[in-house]
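In: let's see this in three dimensions:
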Amino acid sequence: MATKKDTKAKKNALLIVESPTKVKAIKKFLGSGYEVAASNGHVRDLPRSTMGIDIEHDYEPKYITIRGKGDVLAELRRQVKKADKVYLATDPDREGEAISWHLCSALKLDEADGKVQRVTFNEITKNAVKEAMKHPRDIDMNLVDAQQARRVLDRMVGYEISPILWSKVKRGLSAGRVQSVALRIIADREEEIDSFIPTEYWTLDVNLGVTGEKKPLVAHYYGEGNDKKDISSKEELDAICKDLKGAKYTVSDVKKGERTKKAPLPFTTSTLQQEASKSLNFATQKTMRIAQQLYEGIELGKEGTVGLITYLRTDSTRVSDEAVAAANDYITSNFGEKYLAEGATAKKSETKIQDAHEAIRPTYVDHTPVKVKDYLTRDQFRLYQLIWRRFMASRMAAAKYETTAVKIDAGKHRFTVSASKTVFDGFLNVYTDDEDQIEKNVLAKSIETGTTLKFESFDSAQHFTQPAPHYTEASLVHDLEALGIGRPSTYAPTISIIMARHYITKENKSLYITELGQAVNKMMVEAFPQIVDVNFTSNMEALLDGIAEGDVKWKTVIENFYPDLDKAVKAAEEQLEAVQFEDEVTDEICDNCGRNMVIKYGPFGKFLACPGFPECKNTKPYFQKIGVECPKCGKDIVLKRTKKGRIFYGCIDNPNCDFMSWQKPAKEKCPKCGGVMYAKSNKLVCGNSECGYIKENNK
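Out: Here you go, the predicted model:
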């Protein structure tokens, strides 16, 4: 039986969340015994005007109230005074743990007196919230310290290195512990693409008539017998075709088999960002913003506000038993028992940082996309549908294919045909991607070993090997995760920052480094190689995980990092004393005041500006000559940029001359065909694909 004191405590409980959009729903779940308020995210942070870290006194951070949060804190203090119990229900991750800790300090709450406790829930549903309230705990200082360490490390890097970028490149630029590595990864890929030299190869298909069939069977050249052979030139192709003249085409082997395609895992933050980018063309930042809306709650008519998905920042593919049971019931009812997965579909997490969470999944499987569509915006619906389908697919049986592999011999040469057909669609019933081709090249039933086929014609084609593709947001997130750079919460802001700084630009889906990005990356690689080293950054993430797990002291990580950074900064300042990217005087005369104009960096790269600013504000485009004549008109080739900042080479006489190239043209012409040669790493390559001339570039 509850005492009067217990009853009073329940009626005077205050629960603090991060987002105001959660307040209404959670208040409804908890009832009249609770007040629910929001902190609107972080309330304290390091100051903007100084580093905010006391280097001389054990690297202690100096936190201040964030500007604009005074009124929020004043209201929270007023509510805390009236409450007998305070529950801190900020987001269930390191960042949320740190916000709860900062709230304790800002609101003068003392965990020792038993008045304040921490609660976390992975989804905004009545059951999840009520269950969380049964298991309050103390603030996890390991998670807080991991967040503090990340914040302090990032502040040190930004505060120490950014001023060097301001003085040597352009004011307003920034360096970051993770963003600088991401920029380097993109820059390295661009360099790899620019230096790639294509290799010629040919494909040969034969069209064969099958008795009783209207359509010919298309077989692909394999090689000689069991030895696979690539066709590297037209001469080789002609020799093979000549050798095959009059040959008899006979099926030498037919092998049937079965292939299964496993259901995909439910989404993690990384895989959701990748799939939303590929399938929906969403930027990572947009994906996270919309997922946040779905997590915090959508007004579903009479149901009120309902959180449609679980927490969106997670590395885990784990799913609760309750969610598995609900999914299994839905699949059995709507598809039949044969569509149920045989066992659990979950991947063991390689990191432990977010494994307390589940995968990203719908909170209620009965909230089908069709059922909630009318309450969602178009983009909310598309993302929710992707999450719902992916989760349901993860609980479904594998797809099964019947495969057939055919070998066709003609003299010493061999051609092959492979085909597959779906015998059970399994999870493909609800979820497919570009790689899921249900039917491929269905074979005629009359094909069997010993069958003679009639030659009809050859189809041949010339190809060239392709370089690695330009990064997209999806592939960059994939590689950042694979390399251990950053964490789920950092991918979207990292990409957004380097895009906002104009270090990279996006055209269609591809990411390209800008001239400004090249300048920043060059300086970072030369002056701060450790900061932009992938392995160093990955090892630092592992140390942050160690802090979160209680195995490493966060001050130890800081005190081992800062002296090396400080030393590198001092060395860079000395080394870069003579380096000057801006204010290089040119022969170009200002039309307004007659001064010699200087080169400066703008958001998209170099431009000419009058040194008499602000009295004279004249600017001009800067066209950097590369010392090569235009192959079309003989005038100068200059370095140019697209409207979004991507670098290319074009004729200075544009629009009268339309020559342009993404590759840098060379001075000399091809000695073999007279075509344009392009500089690729230490080689010069003819741009005429039919020529293919290559020579060493001694520069």
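In: switch to C-alpha atoms for all contacts and neighbour counts from now on
Out: Noted.
In: residue ranges of the helices in the stretch 401-550 of the chain, please?
Out: In the stretch 401-550 of the chain, the segments counted as helices under DSSP state H, counting those that start in this stretch are 473-483, 488-500, 515-527, 534-548.
In: got TSV for those, with distance to I139 and mean neighbour count too?
Out: Output for the helices of the stretch 401-550 of the chain, formatted as TSV (distance: least, CA to CA, whole Å; neighbours: other CA atoms under 10 Å):
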stretch	distance to I139	mean neighbour count
helix 473-483	28	19
helix 488-500	20	19
helix 515-527	38	20
helix 534-548	12	19
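In: closest one to K278 among those?
Out: Closest to K278 of these is helix 473-483 (CA to CA; 6.8 Å).
In: now do the closest one against helix 534-548, angle only.
Out: 70 degrees (axes from the mean of the first three to the mean of the last three CA atoms, to 10 degrees).
In: what helices and strands are in contact with helix 473-483?
Out: Identification of packing neighbours for helix 473-483 by 3 or more CA pairs under 8 Å, 6 or more residues apart in numbering; DSSP states H and E yields helix 269-280, helix 488-500, helix 534-548.
In: what's the closest of those helices to G257?
Out: With CA to CA as the yardstick, what comes closest out of those is helix 269-280 (30.7 Å).
In: coming back round to it: now the helices of the stretch 401-550 of the chain as CSV including distance to W101?
Out: Below are these laid out as CSV (distance: least, CA to CA, whole Å):
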stretch, distance to W101
helix 473-483, 28
helix 488-500, 19
helix 515-527, 35
helix 534-548, 15
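In: can you show me the strands along the stretch 151-300 of the chain?
Out: 200-209, 217-224, 227-228, 249-261, 298-299 (DSSP state E, counting those that start in this stretch).
In: number of nearby residues for V36?
Out: Using other CA atoms under 10 Å, V36 is surrounded by 22 other residues.
In: skip the chain neighbours and tell me the closest residue to it.
Out: Leaving aside its sequence neighbours, V36 sits nearest to L15 (CA to CA, 6 or more residues apart in numbering; 4.8 Å).
In: let's see this one next, to set against the first:
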Amino acid sequence: TEDAIEKALKKPGDININLVNAQQARRVLDRLVGYKLSPLLWKKIQFGLSAGRVQSVALRLIVEREIERDNFKPQDYFLIEGAFDYNKSLFNASLHSVSGEKLVKKVKNKEGKPEFKFLLTNEKQAKDILEEIKKQEYYIKSVTKKEKNRSPFPPFTTSLLQQAASNMFGFSAKRTMQAAQKLYEKGLITYHRTDSFNLSAKFLKESQTFINKQFGKEYYKKTFFKKKAKGAQEAHEAIRPTSLKKLPSSLGAVTKDEQLIYELVFVRSIATQMAPIKLLSTSVDISSKDNKFLFRANGQQVLFEGWAKAYTLLKTVKYNPLSQDTLLPDLKENTNIDLKDAEMTKKTTQPPARYSEASLIKTLEKYGIGRPSTYAPTISTLISRKYVLKESKYLVPTDLGRVVTQLLLDNFADIIDYDFTAKIEKDLDEIALGKKEWPKVVDTFYKPFEKRIKSSEETLSRRDYKVLGEAPKDIKCPDCGGPMLLKLGRNGKFYTCAKFPECKGMRGLDGKTEK
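Out: Alright, predicted model coming up:
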């Protein structure tokens, strides 16, 4: 911003050689990984492939999520909902527990990961319980009312802006950064490659004046945010408008993408300095007279809009962070209530969702992998190399992406290990702080890495990673009549004779003979 430039000119500082060294180390490490691993992929899989310190870890995340989905076994379960009448006011409540045992319980599996355990997984059992429920009499066991505050979201960092634009507009990280770059060049927003939540004192003062005038003093609340992501460097401010005088409704000559991104940045920045949303939450437990069946209903009412009011400034897109009120009748504890009807619904567990660009960026940041400037180009590279396809908003690994990941996992598991990659980022941060010497960090990484590269060049066979499996038994070699293998080629999958190179018979996936 103009203010920051004037300040820097008045108090020029010395070049921080530690930061220079950290950048030098990052550049050398990235090139060592890319320049050494990429040619190995050319020799062992196909020409034109690439690997990278951050790129290959991101690909691993996508591939491993797909494997989780492949191995997922769906399970049917049943939920029961009751329609209750209280003094002629109707509302629904869900069956919460039977004889004290919850219908849906969160547990940890063998790997220590959270998963859900369901009580009703048998249709006959669920129907029997439904019939028993309908015969019972009910009373209101408890009514709990609680006021809650919802604090505003922090200001935008690069990753948060990319996630928000992806979720709201379906923008790719690259598209978001292109629009942000133009806004930055036009002097409308601050620097857009940042991992900081910091806002300048000048902006904080300007936002106070703006909020008090636009919404009223009760909507203002000064707030400071602290970065929680691993390895945050916080060299710049958060992304914000350079001036609150430039309202979203009066930007002038900008593209639609630029308008949308500016609106997001403007509203989010204002909202950070506004009062929390105040909510009244109501939870009602309804029990059968014998206390065997417990139903639960939840209601919510907005008492004060708080920072949600900032979103009324959006011009191009409509978004309300507040969900609609769900009001319950004025219920009294220990009074009777009528069950009018109950219904059973069959559900099926779903596999873990594929990564979208937004969720991938969020995960990379959580692990401390990469920097604000690397997220968009990393995803673009995965797509351009055909390691990943974009289906709707989701990232789906190709066979090529799976094969590349498998080769790297088999031979360079530590290089694409999540914790190792985060540790490298930590080492780079310590170089920037003067706590470590950059040649030693590079040397510690490079010596064992170089040995493995040489070993892999000698021992790895193209066949190990080109062969995807055996062909169906009815697919026979057109030349010798023998069994065939499914292989990955430059243009996709095809069948080749299991006796290759002695026999060179081939078929396409459609079963036709290849020439």
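In: which residue is the nearest non-sequential neighbour of whichever residue in the second structure pairs up with A527 of the first structure?
Out: Residue pairing (TM-score structural alignment): A527 of the first structure is matched to N411 of the second structure. The spatially closest residue to N411 of the second structure, leaving aside those adjacent along the chain, is S456, at 7.3 Å (CA to CA, 6+ apart).
In: part of a helix, is that neighbour?
Out: Yes. Using DSSP: H, G, I helix; E, B strand; the rest coil, the assignment for S456 of the second structure is a helix.
In: is it correct that it is in contact with L408?
Out: No. S456 of the second structure sits out of contact with L408 when judged by CA atoms under 8 Å, with a separation of 10.4 Å.
In: re the thing from before, could you dump the helices and strands packed on helix 473-483 of the first structure to a markdown table with distance to F455 of the first structure?
Out: Converted to a markdown table, those look like this (distance: least, CA to CA, whole Å):
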| stretch | distance to F455 of the first structure |
| --- | --- |
| helix 269-280 | 41 |
| helix 488-500 | 54 |
| helix 534-548 | 55 |
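In: quick one: distance of stretch 267-286 of the second structure to the chain centre.
Out: Offset of stretch 267-286 of the second structure from its chain centre (CA atoms, centre = their mean, to the nearest Å): 23 Å.
In: read off where that stretch ends up in the first structure.
Out: Using TM-score structural alignment, stretch 267-286 of the second structure pairs with 389-408 in the first structure.
In: what are the contacting residues of stretch 210-230 of the second structure?
Out: Outside stretch 210-230 of the second structure, the residues that touch it by CA atoms under 8 Å, 6 or more residues apart in numbering are 154, 195-198, 204, 208, 244, 270, 272-275, 306-307, 309, 365-368.
In: of these, just the buried ones, ChimeraX syntax please.
Out: The ChimeraX command for the buried members of the contacts of stretch 210-230 of the second structure (criterion: 16 or more other CA atoms under 10 Å) is given here:
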select :154,195,196,197,198,204,208,244,270,272,273,274,275,306,307,309,365,367,368
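In: so which bit of the second structure is stretch 186-200 of the first structure matched to?
Out: The aligned range for stretch 186-200 of the first structure is 62-76, by TM-score structural alignment.
In: list the buried residues of that stretch.
Out: I62, V63, R65, E66.
In: which ones are touching the second one?
Out: For V63 of the second structure, the contacting residues are V396, P397, G401, R402, T405, taking CA under 8 Å, 6+ apart as the criterion.
In: wait, the third one touches K386, no?
Out: Yes. Taking CA under 8 Å as the definition, G401 of the second structure is a contact partner of K386 at 7.2 Å.
In: alignment lookup: F203 of the second structure to the first structure.
Out: In the first structure, F203 of the second structure lands on A323 (TM-score structural alignment).
In: what about its match, how many neighbours?
Out: 16.
In: would you check how far apart the residue opposite A572 of the first structure in the second structure once aligned and V33 of the second structure are?
Out: Applying TM-score structural alignment, one finds that A572 of the first structure aligns to S456 in the second structure. Between S456 of the second structure and V33 of the second structure the distance is 14 Å, computed by CA to CA, to the nearest Å.
In: so which of the two has more stuff around it?
Out: V33 (20 against 16).
In: list the residues that contact that one.
Out: V33 of the second structure neighbours (CA under 8 Å, 6+ apart): A51, G52, R53.
In: what sits against M660 of the first structure?
Out: Applying CA under 8 Å, 6+ apart to M660 of the first structure gives the contacts F648, Y649, G650, C651.
In: mind redoing it with 10 Å?
Out: Residues near M660 of the first structure by CA atoms under 10 Å, 6 or more residues apart in numbering: C630, I637, V638, L639, K640, F648, Y649, G650, C651, N654.
In: translate it into the numbering of the second structure.
Out: In the second structure, no residue is paired with M660 of the first structure, using TM-score structural alignment.
In: same check, this time on A106 of the first structure
Out: The alignment leaves A106 of the first structure without a partner in the second structure, by TM-score structural alignment.
In: L73 is in contact with A106 of the first structure, correct?
Out: Yes. Judged on CA atoms under 10 Å, A106 of the first structure makes contact with L73 at a distance of 7.4 Å.
In: for the residue positioned nearest the centre of the second structure, give its distance to Q162 of the second structure.
Out: Residue closest to the average C-alpha location in the second structure (CA atoms, centre = their mean): S359, at 1.3 Å. According to CA to CA, S359 of the second structure and Q162 of the second structure sit 10 Å apart.
In: try T421 of the second structure
Out: Counting by CA to CA, the separation of T421 of the second structure from Q162 of the second structure is 22 Å.
In: give the helix, strand or coil label for Q575 of the first structure.
Out: Counting by three-state DSSP, the backbone at Q575 of the first structure sits in helix.
In: OK, contacts around the closest residue to it other than its chain neighbours?
Out: Nearest residue to Q575 of the first structure in three dimensions, chain neighbours excluded: A527, at 8.0 Å (CA to CA, 6+ apart). By CA under 10 Å, 6+ apart, the contact set of A527 of the first structure is I161, N521, A568, V569, A571, A572, E573, Q575, L576.
In: ditto for K366 of the second structure
Out: K366 of the second structure sits next to K228, A229, K230, G231, L360, A422 when contact means CA under 10 Å, 6+ apart.
In: re the thing from before, columns distance to I447 of the first structure on top of the contacts of A527 of the first structure, output as TSV?
Out: Below are these laid out as TSV (distance: CA to CA, whole Å):
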residue	distance to I447 of the first structure
I161	69
N521	59
A568	70
V569	72
A571	73
A572	71
E573	74
Q575	73
L576	72
